[in-house]
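Student: This is a predicted model, with the sequence first.
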Amino acid sequence: MYNFYYCKKALAVLIPAIVAILTPAKAVSQEVNTDTLMKHIIELSSERYEGRQAGTYGYNAAVKYCVEVLRSYGVEPAGEDGGWLQEFDVECNEIDNCTFHTYLPGAKNHDTYSLGRDFSCAAMTGRGYADANVVFCGYGLDASAYDDYANVDARGKVVIVASGVPNFLPSDITDRYATLRDKARVAKSHGAVALVSINMSKTCSDIEVQCRGYNGKLPHLATFPIIQPTRYCAESLFRGEEMPLDEAIAKIQETHKPQSFAFNKKFEIETNAKYRASAKTYNVVGIMHGASKKVKQEYIVIGAHLDHVGRQGETCFYPGADDDASSVAALLETARLLSELPVEKRPARSVVFVIFSGSEQLDKGTYEFIDHFRYQGRIEAFLSIDCIGSGDSIDVRGNARYPNLWGVACHNDSLYTNAMGRAKKTIKVYATEEELAERAKQKKLEEKEAAKDPKKMKALKKQKPTGNEKFSEQVVEGFQTMPSGDALAFQPLEIPSLVFTTFNGKQHQHTTNDIPENINRTMLTKATSLVYHTLCDLTRGYYRGRTYESKLQVYGPLIDD
């Protein structure tokens, strides 16, 4: 039973797409079908779903699509009141448009920046208009130990800051300024009329706009615009000002002192956004009942999140192909493969399929599911799929807490995919004499080359020691990982969980370039295959999660044989 309304026009568009994807092949195959996976991804990341922002029409239409696919594979509804859905509320901010111009007072010409190319709005920006002078306030902190606002007057002005926090301050200070809403509240408390936060995140390139669904805790600043230019755009914004952004940030890190200053330019910003504090959204919950009378009341839960970060106006669209249409596609393909098993090979345990909403808002949908699932005490394991359409190898997280469950995935990787990577991290070690000699040689070559160009020589002389000259980076393999993301909600109940993702993936996370064309089809197929075979193993009833993983402890680093 559906709790929301779908217009006839949307159905007319959806039904042909669903029928095309679900048309059965002539022969049943127990191999993952890459083309089917890609058809789901292309469909879910298309503009008809408007970026699948939780609480919007586009997300609800994507829910409809997923329900119809699961139904076609024989999955039965297991949500509220015997239906498919599990309803809850989320914050929802639909951004209709935003404009951004800069100009020098008295000048006739304005520089115009494009939404979706040069900047994006914060997901929870307020609506409003500002045409004002500008002050740069470093990282936007006003702590007693470090105050970016101490020597500037922000009243009636637009405040421009760098995202993130300085690394020389303790977390008990910086935690209060970590999110966009934190920075916006501080700016507003100093009299500012808007916030421009340069996106310094290394999870995207300098030229990509990026948007994250979670901007920090309430309250919502309903009439306070917040925009996020790219680092490339920042070069233009800071051109002709007291110093470039990179130089200002470097001085802050070097001196541990604010480098705030007033701009010569003025900024003109206008945002139009419709905010709802409590918008209805839905998890999809389905079940494939087990074939064994003995263990059919035991459940293996497999989940992926459907929601993404939506769209902003007509020019800023976030498709979310890898994040997380790839994982929803894998879940749907797993349902297809299970449905086509011969009767004698059908799962003994029951499989619960959950497509989560609210994951872009601190995994809210996962907590809603686990809080309201009637048989949570009978869940033997949870498999979470997260962004498997990129990267160079499969990353299965959770070996630190659930080594036996992780072993099931490793066993199936050795049988079917051979694609699991080793958990890696980079540490600092003292450089060898050979490395130091090579660096000295390289530095002399750079100085010799720079001597031919005064600008290069000037830049080289400006370079200051970073403190890392005596160190090298070393990659350590085999360290332990804990379940993350959607799996966190299952941890208080001690439900063994794994997260299937990839190493070196998410190159376009939360950007407009997360498109189907950037999906790694080979990695997508192998990861889906590993999820499916691991799930099949668990449904046979041999793995007893609450028995095997009863001694919860963190094991030491894995050692290669």
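Tutor: Received it, and whenever you're ready, just let me know what you need.
Student: use CA for all of it now, contacts and neighbours both
Tutor: Fine.
Student: Surely Ala279 is in a strand?
Tutor: Yes - counting by DSSP: H, G, I helix; E, B strand; the rest coil, Ala279 is located in a strand.
Student: Could I get the full set of helices for the stretch 301-450 of the chain?
Tutor: Ranges of helices in the stretch 301-450 of the chain, per DSSP state H, counting those that start in this stretch, are 326-339, 364-372, 403-412, 433-450.
Student: buried residues in the shortest one?
Tutor: Going back to what we said before, that points to helix 364-372. Residues of helix 364-372 classed as buried by neighbour count (16 or more other CA atoms under 10 Å): Lys364, Gly365, Thr366, Tyr367, Glu368, Phe369.
Student: ok so, going back, okay, the helices of the stretch 301-450 of the chain, which one's buried deepest?
Tutor: helix 326-339 (a mean of 25; mean count of other CA atoms under 10 Å).
Student: who does it touch, helix- and strand-wise?
Tutor: If you count contacts as 3 or more CA pairs under 8 Å, 6 or more residues apart in numbering; DSSP states H and E, helix 326-339 packs onto helix 34-44, helix 57-72, strand 299-305, strand 379-385, helix 521-539.
Student: structure B:
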Amino acid sequence: MTLPSPINGKSIMIKKYFISVFFITINLFSSLTVAQSCPIKSSELLKTVSYLSSPELQGRMPGHVGYETASNFIADEFEKMNLKTYMKDGYKQKLFVEYNEIKRPAVFNIITREGSRTEYKLGDDFVLRGFTGSGKFKADVVFAGYGISQPDKGYDDYAGIDVKGKVVLVFKYNPSWKIGEVSFDNGNPREKTQVAKDHGAIGVLMVSFPNDKNPQAPIGSLINGKGEQLLDMPQIHIDLPLADNLFEGSGTTLKMMQSAIDTEKRPHSLALLNKVEVEVKAEYKKEAETWNIAGIIEGSDPVLKNEYIILGAHLDHVGGQGDGEIYFPGANDNASGSAAVLGIARTLSKLENKPKRSIIIVLFASEELGLNGSTFFANNLNIPKENIKSMFNMDCVGYGDSIQVGGGIDNKEMWDLAKSIDDKNDRLMTSNTWKGGGADAEPFYRNGIKTLYFVTTNSYAHLHKLSDKVETLNPKLFEAITRLTYRTLYEAANI
């Protein structure tokens, strides 16, 4: 056996070094090339949004067959991609949520003191709160300001007025001002309704602030607040012209009343002269079965595949009312995010060279109810929390004019990666970011997992409205933010 000379041995070492550098460079170049050559197209994204926001799915409210159909669609797509199941028995992670189905009829009429009746239309003039109770009556109306009864804090809209057997008209939100250093709690619909019921009222009308620069129109919403469901208390969000009609003959207006209350920081409650005729029917379930849908794209590296990045979006929206008389399509919120996540998963699943780290793809239930799905997922992880390197959330990514990525203060490395990728491509990402999670990223952030939140700017013009339809979306921006998320995710999974 002939031993190599020192010179020959050194040459071999140098050769091995350059070969190693060569292959590292090739792998890095390959990774960057895969990330850059992104085949995601807006046409496919919009096709998915069109289905998810269609009348067939009726606004995708968890507990309704429309959400079940949407979740089955996602699970079927995961199976087609051959994603690894997240749960032992499949892609669905079961949880239970409150559910309220609003049936026909949905009636709201105003009857003047002279006896004339004006009928109003569900969707155009009023909407029912998602957790409205049922009721049928003709009753007097009392304006009760902010609907607050907290005499211990020096404020009570119900002091000195009789609302027994009547309907109260209240501002939808609590005031922004305080009395001294004291602010008010119990500002959610269920809480305001409980206060009204405690004073003898039989229903609640909610109205937006007339003095706002752009007063909020009636919207679909499932946010309800603490407490038990009030089965016999209709909750109706009426448009401002209807409130003006109720004030006719009173000698004042809703705008004047808001100004007086806000200026003086004291109640100006008032019995109105016109009556309302209401009929609402709702069927409530305290616990309805629903699901998060989750699958795994397993990493290619034998060691790093045990580390994960989560890519998620909420699949749900706020449903429909009146047995399908109206439904809220939720194209931007959040069929867009769901379609983007699905599009990214399809792209990743077709790659010959999968990312080194594993990627969990998840569509959450019940964001609209209060982050129920993402909270359940984050609190019931099937993998060690410390193995999760980051969570990427996509919410409302189809409408607007530029891109924001939240979470950049706490997750600066990932945010900088996204910004550098955008600078080389579409250059649509603003420098605005924030601390923490937000929306479905929030439960992960609270559990110590770093997050990024991908969202478009000026995204909420149609939020929770009947007009949130696929034709309002911005295809170029939708494609750009989806590609940015894909490229950031792919590179992050290979760092």
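Tutor: Yes, it's here. Being a predicted model, the structure only gives us computed values, none of them experimental.
Student: Would you pull the TM-score for this pair?
Tutor: The TM-score (TM-score structural alignment, normalised by the length of structure 2) is 0.88; 454 aligned residues with a CA RMSD of 2.0 Å.
Student: Quick one: the helices and strands packed on helix 326-339 of structure 1 as JSON lines, columns for distance to Gly140 of structure 1 and mean neighbour count too.
Tutor: Output for these, formatted as JSON lines (distance: least, CA to CA, whole Å; neighbours: other CA atoms under 10 Å):
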{"stretch": "helix 34-44", "distance to Gly140 of structure 1": "38", "mean neighbour count": "21"}
{"stretch": "helix 57-72", "distance to Gly140 of structure 1": "34", "mean neighbour count": "20"}
{"stretch": "strand 299-305", "distance to Gly140 of structure 1": "33", "mean neighbour count": "25"}
{"stretch": "strand 379-385", "distance to Gly140 of structure 1": "36", "mean neighbour count": "25"}
{"stretch": "helix 521-539", "distance to Gly140 of structure 1": "40", "mean neighbour count": "23"}
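Student: In JSON lines: those, plus distance to Gly191 of structure 1.
Tutor: As requested, those are exported to JSON lines (distance: least, CA to CA, whole Å):
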{"stretch": "helix 34-44", "distance to Gly191 of structure 1": "42"}
{"stretch": "helix 57-72", "distance to Gly191 of structure 1": "36"}
{"stretch": "strand 299-305", "distance to Gly191 of structure 1": "39"}
{"stretch": "strand 379-385", "distance to Gly191 of structure 1": "44"}
{"stretch": "helix 521-539", "distance to Gly191 of structure 1": "49"}
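Student: Now do Phe100 of structure 1 against Lys266 of structure 1, distance only.
Tutor: Distance of Phe100 of structure 1 to Lys266 of structure 1, given as CA to CA, to the nearest Å: 11 Å.
Student: Quick check: the aligned residue for Gln312 of structure 1 in structure 2?
Tutor: Gln312 of structure 1 maps onto Gln321 in structure 2 when the alignment is built from TM-score structural alignment.
Student: Arg346 of structure 1 too?
Tutor: Arg346 of structure 1 maps onto Lys354 in structure 2, by TM-score structural alignment.
Student: so how many other residues sit close to its match?
Tutor: Here the number of neighbours of Lys354 of structure 2 (other CA atoms under 10 Å) works out to 21.
Student: Out of the helices and strands packed on helix 326-339 of structure 1, which is closest to Lys448 of structure 1?
Tutor: Between Lys448 of structure 1 and those, the tightest spacing by CA to CA is seen for helix 521-539, at 45.1 Å.
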